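1. My questions concern the predicted model and sequence given below.
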Amino acid sequence: MTLSTSSDAPGGTTGRRPPVDPERWPDVVRLPRASAPRTAVARGLVERGLARMPLRVRHEAGPLRVPRPGAPRDDTPREGTPTLTLHDPEAFHRRIGADGLIGFGESYMAGEWDSDDLVGLLTVIATHVDALIPAPLRLLRGAWAHRRPLSDRSTLEGARANIHRHYDLSNDLFALFLDPSLTYSSALFDTLPATPDALTAAQHRKIDRLLDAAGVRRGTRLLEIGTGWGELAIRAAARGAEVLTVTLSEEQRDLALRRIADAGPAGRVTVELCDYREVEGRYDAVVSVEMIEAVGADFWPSYFTALRRLLAPGGIVALQAITMPHDRMLATARTHTWISKYVFPGGLIPSRHAIARESAAAGLDITHDIGFGDHYAETLRLWRERFVEQPGAVDALGFDRTFRRMWELYLAYSEAGFRSRYLDVRQFRMVASGPDGEASR
């Protein structure tokens, strides 16, 4: 069985569409079971909600529907009004009726809808998300939202499996859209909007600000939790630090070792395939960049306890984390989302409140807290543009068209989260509470 999907052209086209691989994408090929009344309710809610937003809805071969008079204005600085083009309205509403936002994402993967401005559309929806579901129905979220699979929990074994599903996809895939530093986290630009040639310098600026916050210099014993592809370890070693960096990704570990050897500081950097809960020793500085999002709320106490346990007297933690409002975090904490199903299994974006609470409980005081979400939006834009410009290169790596649509939606969805201020990214500096804190250094 195959499902027809739209073409690669922006905004979609009519006509025969390439099939979706049923073995790789069973839930994209197969329409979910949903009763006619549930689909009708979903259609009514979605149509009512979209009509209140500053966007256009177009049924393929049908009329263009513009926002009703008095609809909320979108203050996102983007030209024009984005259009949602529905190629298969029945399938679109049926998926949403059965699976909510998971269905919304799977419908895009299936080619059942497109947009002439995907980021703009998703930014509008994220900004006005409350318009989609009336307030009384939000209280019934637990009745329709899917629960996260227990198998996705970030236990010692579960964390390895979750990391493998994302970071071990292919080093070559990530190299297609990341800059030459292979840094997979928010950059920090000197000016916005950013240009592609500014990305590597902006990634180094971000890394250097973290290393400065942690006081990394010659002789510093540094632990990095979450190696990535080794750029932070390389820059720390160039300062004269002795670095232990740990990762659960074999693909990342292998390439990081080669990059570190090529850069020269191999004698000052040790890369280990190791969970943060298994690390031993005491370190003058602990740095972790956008790794807490993969930990999962159940294990945040273990994570912050490990940070505190691994600090030498007078040591400093520098943490970079994506954050979301606390009420949103609580609403999604146990919910299985499209992102958790297809992109980041087992993870949860924390709130600033949750980070402050968990770090304090572990004996860590936050001394600095700086946000720069606009810079992440620009980072994601540059990544997305590089990715969508190279469909042939992605295909050559063994990834199909459905994967390309999934990955484009992931990057656009994330960018929209930052542009709408639904998400932020922050750098935290932490020290141990009490006599082992900064004063003892």
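-> On my side now, so go ahead.
2. okay, CA-based contacts and neighbour counts for the rest of this
-> OK.
3. Could you check how far the closest residue to P325 other than its chain neighbours is from I292?
-> Excluding its sequence neighbours, the residue lying closest to P325 (Cα to Cα, 6 or more residues apart in numbering) is S351, at 5.5 Å. From S351 across to I292, the span is 11 Å (Cα to Cα, to the nearest Å).
4. For these two, indicate the residue with more neighbours.
-> A direct count of neighbours by other Cα atoms under 10 Å for S351 and I292 places I292 higher, at 24 against 21.
5. That one against T323, yeah?
-> No. Applying Cα atoms under 8 Å as the test, I292 and T323 come out as separate, 10.1 Å apart.
6. which residues are common contacts for these two?
-> By the contact definition Cα atoms under 8 Å, 6 or more residues apart in numbering, I292 and T323 are jointly contacted by 349-350.
7. residue boundaries of the helices in the stretch 1-150 of the chain?
-> With DSSP state H, counting those that start in this stretch applied, the stretch 1-150 of the chain shows helices at 26-29, 36-51, 89-99, 101-109, 118-127, 135-138, 141-144, listed in chain order.
8. among these, which is nearest R405?
-> Ranking those by distance to R405, with Cα to Cα as the measure, places helix 101-109 first at 5.4 Å.
9. Please compare the first structure with the one that follows:
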Amino acid sequence: MTTDNRQVAQAAAPDSAQERWPGVFTEPRTRLRGAVAARVIKHVLRDLPVRLRLPDGTVLGAGGPQDPEMVVHSPERFYRRIGASGLIGFGESYQAGEWDSDDLARLLCVFAANVETLVPAPLQHLRRLHVVRRPRSENRTAGEAQDNIARHYDLSNEMFALFLDPTMTYSSALFEREPVQDPEQLTTAPRHDLALPDMRDGAAGVQQLELAQRRKIDRLLDLTGVGNGSKVLEIGSGWGELATRAAHRGAQVRTITLSERQLEYTAQRARREGIADRVQVELRDYRDTDGKYDAVLSVEMIEAVGREHWPQYFSALANLLAPGGMVGLQAITMPHERMRATSRTQTWITKYIFPGGMIPSMTAIRHNAGRFGLQVRDDLSFGTHYARTLALWGERLLANAGRLGALGFDETFRRTWRLYLAYSEAGFASGYLDVHQLVLGE
């Protein structure tokens, strides 16, 4: 790779982009920390199966030709950013075009699989220099929660359509077969080889993902007994696939969202499919919702609730259930100790992708659900399926990247979302993250 993408990204950045991405276009002047970071990185790479290539031709790392490579165009800026803000700086350096990789997900998978040992033990105490506290004004009120949702989900329906399948489902799919899991490959390759068609090859790959998304939804509807005459509440509408699928079964569905664009899309979809009389779409917070329902469904919405509001969330789930009703919950999870360690820390993901977000652990879910009389009746863990889902989304976004500009999204946005999808894929592929489909009942 010979193109200096940092120069391309910055040269193409108008004033509005610099205003939108201040952390990306402001270079830290922390030479001492940068020098320390450079020494730490060189030390860590000695044991990792990756290659880090510098402009002078120097190659660091224990990786061979078969291992992922990152090409650093601007080493001094790269080291300074990491020295100033750790993993946030690592991400901002990529957004700025200061480094690249042709195998981004595999590269990040190596780092995710070794996350606990990336900083040598004698330097662990220096981590506090990188800790940035989460903003306090992100999740205190329903209004702030709506602002958080708008910053992500209201970007553009057309943008999401560039990488999602025709169901517009923005959560993990459930494939027919279990992805390959080879523990020996964790540090060199994501664990999601399903031999599915490449999304860039056209309709076949898209159809595989579409079928897997509907399989996921149908399983949740089946386990919570949704059928003709069921009264259903969905917390977090997405773009309407679950609500309309439940309505086609004969259920009466109330679906709530904080995203104005998703509300409009779901309502139009219900009208187009001739089921508007069975799908009621509302711009409403779960804390302001009433009624009793045979099934309360919430797919990958708990991650946006915020840790401080988990008791309110599970209290609402319990209070909204009719006698004998069931909760269908799909949740991304992380190990409990890791969750506790990062619960008050700003990360690259919470800064640029999901403001106010917090991934729970299964321990936290069971504890908070149990406080309100809800017990886990069924639990399916399928994190490797999420890795495959994200890989397909990433391929599709890459194939359609040329259309982002026409929608008003700049080069920094493209790099941000490429990193986000690859970063997430690596988390699931390495086992650092998981996803559970749960049924809760009294």
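-> Noted; the coordinates are in hand. Since we're looking at a predicted model, the values are computed, not measured.
10. Report the TM-score for the pair.
-> The pair, once superposed, lands on a TM-score of 0.90 when counted by TM-score structural alignment, normalised by the length of the first structure; 412 aligned residues with a Cα RMSD of 1.6 Å.
11. Residue range in the second structure corresponding to the lengthiest helix in the first structure, please.
-> Taking DSSP state H as the criterion, the first structure has its longest helix at helix 401-419. Counting by TM-score structural alignment, helix 401-419 of the first structure pairs with residues 411-429 of the second structure.
12. The matching stretch vs the first structure, average distance?
-> Following superposition, stretch 411-429 of the second structure is found to deviate from the first structure by 0.4 Å on average (mean Cα distance after the TM-score superposition for the first structure).
13. and the aligned partner of A267 of the second structure in the first structure, what element?
-> Aligned by TM-score structural alignment, A267 of the second structure pairs with L257 of the first structure. Following DSSP states H and E, one finds L257 of the first structure within helix 250-263.
14. neighbouring contacts of that helix?
-> With Cα under 8 Å, 6+ apart as the test, helix 250-263 of the first structure has contacts from 164, 167-168, 170-171, 227-230, 233-234, 247, 266, 269, 271-273.
15. how big is the offset of it relative to the second structure?
-> Mean for helix 250-263 of the first structure is 0.7 Å (mean Cα distance after the TM-score superposition for the first structure).
16. Return the distance of that helix from the chain's centre.
-> Here the centre of helix 250-263 of the first structure is set off from its chain's centre by 23 Å, with Cα atoms, centre = their mean, to the nearest Å.
17. Tell me which helix or strand comes right after it.
-> Assigned by DSSP H and E, the successor of helix 250-263 of the first structure is strand 269-273.
18. got the angle for that next one vs helix 250-263?
-> 170 degrees (axes from the mean of the first three to the mean of the last three Cα atoms, to 10 degrees).
19. if we can go back for a sec, relative to L397 of the first structure, which of the helices of the stretch 1-150 of the first structure is closest?
-> Ranking these by proximity to L397 of the first structure (Cα to Cα) places helix 101-109 first, at 18.8 Å.
20. quick one on the thing from earlier: figure out which of the helices of the stretch 1-150 of the first structure is closest to H59 of the first structure.
-> helix 89-99 (7.1 Å).
21. which residues in the first structure form strands?
-> Assigned by DSSP state E, the strands in the first structure fall at 56-59, 64-65, 83-86, 113-115, 221-225, 242-247, 269-273, 283-289, 311-323, 364-371, 424-432.
22. Out of these, which one sits most buried?
-> When those are scored by mean count of other Cα atoms under 10 Å, the highest mean neighbour count falls to strand 221-225 (a mean of 26).
23. Where in the second structure does that strand align, residue-wise?
-> The alignment of strand 221-225 of the first structure onto the second structure (TM-score structural alignment) spans residues 231-235.
24. Check stretch 305-324 of the first structure too.
-> Across the second structure, the stretch matching stretch 305-324 of the first structure (TM-score structural alignment) is residues 315-334.
25. just stretch 239-247 of the first structure next, same as before
-> By TM-score structural alignment, stretch 239-247 of the first structure lines up with residues 249-257 in the second structure.
26. what's the answer for stretch 353-373 of the first structure, then?
-> With TM-score structural alignment as the criterion, stretch 353-373 of the first structure aligns to 363-383.
27. start to end distance for the matching stretch?
-> Start and end residues of stretch 363-383 of the second structure are separated by 17 Å (Cα to Cα).
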